[in-house]
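>>> Below is the structure, and that's it, no one-letter string:
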C-alpha cells in the first residue's frame, strides 16, 4: 500500500496548527483573567502547545494513512485515534477532481477528491500526493487503459503516461477541445457574477481599507450641513453603498481567479475540465453517468446572448461540492455554442415547449397581489407605531407590476416530451432548461398542492439519480393541466421502459458480437498452432 507525499505533513500541519493554536489561545484568554506577565506567558504556552499538537497529529495522520488501487477497488486505511478502512468499487466512482493552490503547485503536490454514486459529499480525499501520482490515479479510477502502477514501476514510463493524459499541454490525437473561455466571456462573467461569500470578504476588505476607523471613509464635507435625521439616512446609504461596492469588487476577483483558463476537452467517453488561477482545479465528467443537462440563462447574461451549461452525474450535482468542479461544464459562452455542446453530449432534438394553461398565469397574479398586500400591511403597521414611514400607501403602486410579473413567470415555464428526452423550462431571473434522457429517470411524480387543485393544476417531476432532486432542482413541468399531468406521467413511464428495453437489446447484440469475435480469434489462434505443429 502507498503513503501520501511527505510534503503533505508540512502543508496540513500549517492549517492544523493554526486552528489548534487559535483554540488554545481562546482557552488561555478565558482561563487567565487579567494582563500580568505570568498570565500572558501561560497563554503563549497554551498556544505553543496547540501548535505542537497540530503538527504531531498531522505527522501521525501521515504515518497511518495508506491507499491501494487494485483491479476492482480503491482501498483506503486512515485514522489516528480510530481506524477506518474503506473499499470503493471502481464502478461506483463518479468524479475524480484534482486541486492545487499556489503553494501546492510549487511543491509539486496535489489533492485528489473522489466522488461516488452514494451522494454529493466527497467519499475519499488524498491530501496530498505527487502531481504525477494524482494524474495517474485519475486515469486509473476513471478506467484508464494502462496497467496498475506498482512501487517498482519505471518513473520514465509513468511520466510518459502522465504527459499523454495531461490536458494542460498540447492535446493528443484522441483529445477533442470542446470549449476554451475567451477573455471577453471571462470579463463579463466576472463583472456580473455575485458570489455569496464575497459579502463577508468585502466587509473585511472595507475594514482594512478604512484602517478599522469607519470615520475615514465618511464624506464629512457632504454631511456638515444636513439636519439630524437626514444625516443618519445619508450615512446609512453611504455605508451600504461602500459595502456593496467592496463585495462586488471581491466577487469579481474571486470569479476571475476561479474560472481563469477554463478549458473543456473530450477523450473517448469522458469530459476533462481544468480551471483556476491561484488554485487549479481539474477533473473528469463521465458521459456514461450523466443524469441531467441544465442550460442556464441568467439575467443580465441573457441580455448579451450568453448561457451556461451544467452537468449532473449520479449522486453529484452542480454547486454541491466544495471544489465546484462540475458546477458548470461551460461557465459562460454564446447561447448557440452552449446548445451545440449540450447536443454533443445528449443529442436532443428541437425544443418545442408546451406552455402551462392560462389559468396558471392567473394563479401567479393572485400570489403576487397577496405579496403586495403583505408589504403594504407591514408598511401601515410601521407607520402606525413609528415615525419612520409616513406615506405607507405609496407602496400599493406595486400592485400594478403583479400582472407583468405573472406573465413573465408564465411565459418562461414549459415542457417538451420528445422521443428520447424530457425537457422542462422554468425561471425568469435565472431561466433553466433541463434535459433528461428517459433511461435515466428513476421515478415520475405527479403532485398537486391544495392551491393547484383549486385550479385543476399539477406538477410532473422526472426524478433521476442526481442529488439535485433532493434540493428541489429536478426537471419539473410546473402547473400543467391535471389530466395532462397524468398523461405526461404515463408517457414518461412508457418511454422509460421502451428506452431500457432498447438499451438492453444493444448490450445483448454487442455481447454477441464480442463473443463471436472472441470465438473467431480463438479459432485463428488454434489454426496457427496447428500450422506450427506441422
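Received it, and whenever you're ready, just let me know what you need. Everything numeric here is computed off the predicted structure, so don't read it as measured data.
>>> CA atoms for contacts and neighbours, from now on please.
Noted.
>>> Next, count neighbours for residue 198.
22 (other Cα atoms under 10 Å).
>>> From residue 279, how far out is it?
Look at residue 198 and residue 279: by Cα to Cα, to the nearest Å, they are 17 Å apart.
>>> quick one, helices of the chain?
With helices called from DSSP state H, the chain shows them at 7-31, 37-64, 102-107, 131-141, 155-165, 183-192, 198-209, 220-223, 228-259, 335-345, 358-385, 401-411, 450-454, 482-533.
>>> hold the first one in mind and look at this next one:
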C-alpha cells in the first residue's frame, strides 16, 4: 500500500514510500550528476564525442539519465516497510534483496527531519536509532508528513509497551516544559562560538600576522603608514573573531529556531529548526546520563545547556551528535530544575582534587609555552623571516592563573542515587549518572599522575558518549580517593539494582494479585 490516507491502521500491513519520493530522489541524484558533469563530464563528453561521434555520445548521456530515472522508480517499487506489535520490518533492494527486522524494544529514538523543499512537498525523512548502532538503523526516504508523525507516535508507544510487558496507552498527554525565546536564541548565537578556538586564533594571528604584513608590504596594501604592520595581526584576528561569531550565530539560530520540548509520562519530544526542521523522541526509560554544559561566556551570563544521553546509538539527527539536546540554552536555574525533574540529584556539593594537582597543570602549561616558543624560533631560523617568536613567553605569567582555574573547575559529588562529575574551564561539563546505569568503574594513573600520587576514576555507561571516550570522570583525585570512590560507586550500583529489582517484583506481585481476583462464584 502506498503512503496515502491518514486513518488506516499502521500495524499489520506493508506500506511503500510516498509517491513524491520518486521525483524528489531523481532530482536529488540528478543535481549530483550535474555537478559532476560540469567538472568532469564536459571534457569527458568531448573525448567520447571524438571517439564515438556526436550521436553515440548523446545516446550514452541519455542512457545515463534514463538509468537514473529507472533506478529511482525501481527503488520505490522494491521498498516496503511494515510495523508489527514487536518489530519494524523493512524489505528493500533493487538488485540484491534485503530484509530487516528491528525489535521495537531496541529502538532508542525516532527522529523526523524536513528541509524547506520537503516541507513544501509534504514529505519527511524518518530515522530509527537503536542501542549500539554507529548510525541510524533505518531510514525512510521519504514518507508523508502526517504518516511520519503517526509512525513516530506509534513506534514510541509500542516500544514502551515492550519495556514492562504491559500495553501502553493509546494516547499520551504531553505538556510543554521548555520553549526557547527570542532572547535565549540571541544568547545562543552569542555564546556558541568556541572560546578556545578564538583564543588560539588570537595568539596565532598576533604572532604571524605582522610577519605576513611585512611580506605583502602592508604600506602598499593598505595605503597607510608602515606602522600599520604591527597592528595587522590583532586587527585581522579581531575581524576574524567577529565573522566567526556571526557564522556560528546564524547557524545556531537556524538550527534551534522555534525549539520546543514537551514531556509525557514516558518520553520527551522536541521540535526545532528553521530551514531544516527536526522533531524527535527521547525515551525517559532509556536515559543513561545528563550533561549540563556551559562555556566561559555562557557561565558569565548565567546560562547553560542540557543534553540527554540515551543508550548507544549515533545520537542526534543523522548521527550529527552523540546525544539529544534537551535545552539548547536557558538560564542555569531553569536547566538545573529540568535536569532534577528527569534525574533528581538534588543539591550538589563538589569535592575538588587535592591542591597538588595544580602543580601538574602549571608544569603542563609552562611546557606548552616553552615548546611553542622553541618552534617559532626554529621557524624564524629556517625561513629567515623576522617576527615576534618570543611573544608566547608573555603567557608564562598567566600559567599559575590558568592552573588554578583548571583545578577549580574540577570536582565530583557522590549522592544517594547519582554520581556527578565536573570538568572543564573553557567548556564546563557537569555529568549526572544514576547508579543503576553504571556499566563499569575504571581507575587509571598516567606517568605524570603517578609522580604526584593522583589518579582518575571513570564511570562508564552504555550511552553514546562512552563510545567516543566522553564518560563522566573524577580527574586528578588523590590515590586514596580513587580507591574509595571506585568501591563506593560500585557498591551503590549493586544496591541500586537490588532496590529496583525488589520494586519490580512488588509491582509484578501487585499486578498478579489484581488479575487473580476471584468472582463471588469462585471462578477466576
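Here it is on my side, so go on. Owing to the predicted nature of the structure, the values given are computational and were not obtained by experimental measurement.
>>> quick one on the thing from earlier: compare the helices of structure 1 and give me the one nearest residue 297 of structure 1.
helix 335-345 (8.2 Å; Cα to Cα).
>>> Now do the contacts for the alignment partner in structure 1 of residue 141 of structure 2.
The alignment partner of residue 141 of structure 2 in structure 1, by TM-score structural alignment, is residue 127. By Cα atoms under 8 Å, 6 or more residues apart in numbering, the contact set of residue 127 of structure 1 is 4, 8, 12, 110-112.
>>> Centroid-nearest residue for structure 1?
Centroid-nearest residue in structure 1: residue 319, 2.5 Å away (criterion: Cα atoms, centre = their mean).
>>> ok, residue 341 of structure 2 to residue 269 of structure 2 distance?
Taking Cα to Cα, one finds residue 341 of structure 2 at 15 Å from residue 269 of structure 2.
>>> picking up where we left off before, can you list the contacts of residue 127 of structure 1 in JSON lines and add distance to residue 227 of structure 1?
Shown next, in JSON lines, are the contacts of residue 127 of structure 1 (distance: Cα to Cα, whole Å):
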{"residue": "4", "distance to residue 227 of structure 1": "66"}
{"residue": "8", "distance to residue 227 of structure 1": "61"}
{"residue": "12", "distance to residue 227 of structure 1": "56"}
{"residue": "110", "distance to residue 227 of structure 1": "59"}
{"residue": "111", "distance to residue 227 of structure 1": "58"}
{"residue": "112", "distance to residue 227 of structure 1": "60"}
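>>> ok, these vs residue 58 of structure 1, which is closest?
Among the contacts of residue 127 of structure 1, residue 12 lies closest to residue 58 of structure 1 (Cα to Cα), at 6.5 Å.
>>> what's around the closest one, how many residues?
19.
>>> so what's it closest to, chain neighbours aside?
Spatial nearest neighbour of residue 12 of structure 1, excluding adjacent residues (Cα to Cα, 6 or more residues apart in numbering): residue 58 at 6.5 Å.
>>> Tell me how far the equivalent of residue 344 of structure 2 over in structure 1 lies from residue 418 of structure 1.
Using TM-score structural alignment, the equivalent of residue 344 of structure 2 in structure 1 is residue 347. Using Cα to Cα, residue 347 of structure 1 is found at 11 Å from residue 418 of structure 1.
>>> And residue 258 of structure 1, by the same measure?
Counting by Cα to Cα, the gap from residue 258 of structure 1 to residue 418 of structure 1 is 36 Å.
>>> Then residue 519 of structure 1?
Distance, residue 519 of structure 1 to residue 418 of structure 1, using Cα to Cα: 40 Å.
>>> So those two - more neighbours on which side?
Set residue 519 of structure 1 next to residue 418 and count neighbours by other Cα under 10 Å: residue 418 wins out with 17 against 12.
>>> corresponding residue for that one in structure 2?
Residue 418 of structure 1 maps onto residue 415 in structure 2, by TM-score structural alignment.
>>> Let me see the contact set for that match.
Counted by Cα under 8 Å, 6+ apart, residue 415 of structure 2 has contacts 345, 348.
>>> hmm, back to that, could you single out the most deeply buried of the helices of structure 1?
helix 131-141 (a mean of 22; mean count of other Cα atoms under 10 Å).
>>> Name the surrounding residues that touch that helix.
So helix 131-141 of structure 1 is contacted by 74, 90, 93, 96-98, 108-112, 145-146, 148, 158-159, 161-162, 165-166, 283 (Cα under 8 Å, 6+ apart).
>>> Buried subset of the residues you listed as a PyMOL selection?
The PyMOL selection below is limited to those of the contacts of helix 131-141 of structure 1 classed as buried (16 or more other Cα atoms under 10 Å):
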select buried, resi 74+90+93+96+97+98+108+109+110+111+112+158+161+162+165+166+283
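>>> Please flag which of the contacts of helix 131-141 of structure 1 sit within strands.
Within the contacts of helix 131-141 of structure 1, residues falling in strands by DSSP state E are 74, 93, 96-98, 109-112, 283.
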